[in-house]
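*Asks:* The following block contains a protein sequence and its predicted model.
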Amino acid sequence: MRLVFMGTPDFAVPALQALHAAGHDIAAVYTQPPRPAGRGKALRASPVHQAAEQLGIAVRHPVSLRKNAEEWEAFKALDADVAVVAAYGLILPQIMLDTPRLGCLNIHASLLPRWRGASPIQSAILAGDTQSGVTIMQMEAGLDTGPMLLREAVDITPTTTATSLHDALSALGSTLITKVLAAPHDPVPQPEEGVTYAPRLTKEDGRINWQDSATALDRRIRALTPWPGAYTLMADGTVLKIGAAQPLPSLNHTGTPGTVLDDALTIACGTGALRLTHLQKPGRGMMEADAFLRGFSLPKGTIFSSTPDLTGTQA
């Protein structure tokens, strides 16, 4: 089948590789333009861009598709049977949705209609969902509203992180999209019940509010690491990032939320407590708690703040 692939981050790479390995004729890959990255701010191609070049596939990276008649014509000239979209990052105008003979298919990282939108992986963990999954969807103008062709669930456990769920769903998406293109699948309209939306994340979402329960804070840390990253504040304004923690939801204490209760970095929460196991101070890498404490004192009675500090930069 002749297709166009449209994606940008690591999540989309396995799908591109799987479609290439399955023998599909990939006419072109669309991805976000190279962005400044690293300390030197040199332009860096997206993971999908790099993967496409390794496979010898032509790459296009328009800054915008809105009112871009030149790009619409280039897309039409590719004469694709179908376009496969996976975390591309640009909205496809209707003229492009209608161009491929079989339309445009989206690999979405949730069990639609739950968690339509930009952050389905993080939102599922934050909400305490016990399952996530991948839905292959026929795209239409609405935000992730199109009919479903295939979907499959993945369990979310008490130790699932955004990273581990991302990797599982990325691999599953590559499997499901190859199945959909290998044989006809009847489209099924999404149910009207159970619709939820996953908003675009900001750095402010990572701020720890110690008034919350230990269970909720553990989910926040697992959902928002590595980006935007969970963090708390010292009394002097120092920002400490929290990479991992052990929730102690049944631990009774009389400490004010945010107070260090012992020498093992157990922190009082609104309900229960959270034992920090991985932390990072400014200018340093993430460390295990024992190594962190050898160079940074957090004695019993230290109080962390819940006051916002980091600005809400968009993902």
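*Replies:* In hand now; what should we look at?

*Asks:* From now on I want contacts and neighbour counts done on CA atoms only, so please keep to that.
*Replies:* Will do.

*Asks:* which strands and helices sit next to the longest strand along the chain?
*Replies:* The longest strand of the chain (DSSP state E) is strand 239-248. Where contact means 3 or more Cα pairs under 8 Å, 6 or more residues apart in numbering; DSSP states H and E, strand 239-248 is packed against helix 214-224, strand 230-233, strand 273-280.

*Asks:* and the last one, what other elements does it pack with?
*Replies:* For strand 273-280, the helices and strands in contact under the criterion 3+ Cα pairs under 8 Å, 6+ apart are helix 214-224, strand 239-248, strand 266-268, strand 287-288, helix 289-295.

*Asks:* try this one side by side with the last:
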Amino acid sequence: LMVMGAHLVLKSVDAIREGNLQPIPQDKLLNKPLALKNAPKIFKEDCQINWNRSVQEIFNHIRGLSPYPAAWTELLADNNEERLRFKLFAGETIKNRSHHLPAGSIITDNKSYLDVAAKDGFFRITALQLTGKKPMPIVDFLNGYHIKENARFI
């Protein structure tokens, strides 16, 4: 598709340059003339990650909202008082590791990886941003912040 698309773009640019291109409004190409609608507004609540969903749904949610407005979640420390808000920008699905952990539970070595339990596996966070800080790879975050044993994402 990439090669076909590249040829089509070149053909279209040549037609525009030569004046041989007739623009057609998008709604004229559809069978239902009023079928085009604006996308719905995305609210802050829509961006919050629900760790009870499947890892593929979480992956798509984060990917679809990255880089802006960005999917977010909160880290609840083991004392249940400290809440840190994070924006997540990238990650990987880990489906072949079954578990019986509550959604949002964290497994990490506090050095190189941070896995979060979801409905059917784990989501490995690879890039995030702590509120008030710059976006960073997970390794950089773990170098400066120690995840406590009972911490979890909510």
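*Replies:* Yes, it's here. Predicted model only: the values in this text are computed from it and were never measured.

*Asks:* ok so, going back, ranking the helices and strands packed on strand 273-280 of structure 1 by burial, who's on top?
*Replies:* strand 266-268 (a mean of 27; mean count of other Cα atoms under 10 Å).

*Asks:* Give me the mean deviation of that one from structure 2.
*Replies:* By mean Cα distance after the TM-score superposition for structure 1, the fitted strand 266-268 of structure 1 averages 0.4 Å away from its aligned residues in structure 2.

*Asks:* okay, that strand sits on what stretch of structure 2?
*Replies:* Under TM-score structural alignment, strand 266-268 of structure 1 corresponds to residues 115-117 of structure 2.

*Asks:* The counterpart of Trp51 of structure 2 in structure 1 - how many residues pack around it?
*Replies:* Applying TM-score structural alignment, one finds that Trp51 of structure 2 aligns to Trp210 in structure 1. Residues lying near Trp210 of structure 1 (other Cα atoms under 10 Å) number 24.

*Asks:* and the host helix or strand of Leu181 of structure 1 with helix 214-224, angle?
*Replies:* Take DSSP states H and E as the rule and Leu181 of structure 1 turns out to sit in helix 162-182. Interaxial angle of helix 162-182 of structure 1 relative to helix 214-224 (axes from the mean of the first three to the mean of the last three Cα atoms, to 10 degrees): 60 degrees.

*Asks:* ok, residues contacting helix 162-182 of structure 1?
*Replies:* By Cα atoms under 8 Å, 6 or more residues apart in numbering, the surrounding residues in contact with helix 162-182 of structure 1 are 11-12, 14-16, 18-19, 22, 107-109, 121-122, 125, 133-136, 149-151, 154, 156, 222-226.

*Asks:* Stretch 127-134 of structure 2 too?
*Replies:* 84-91, 135-138.

*Asks:* repeat for stretch 292-311 of structure 1
*Replies:* 203-204, 207-210, 232-235, 258-263, 265, 279-280.

*Asks:* In terms of helices and strands, where is Arg97 of structure 2?
*Replies:* With DSSP H and E as criterion, Arg97 of structure 2 is part of no helix or strand.
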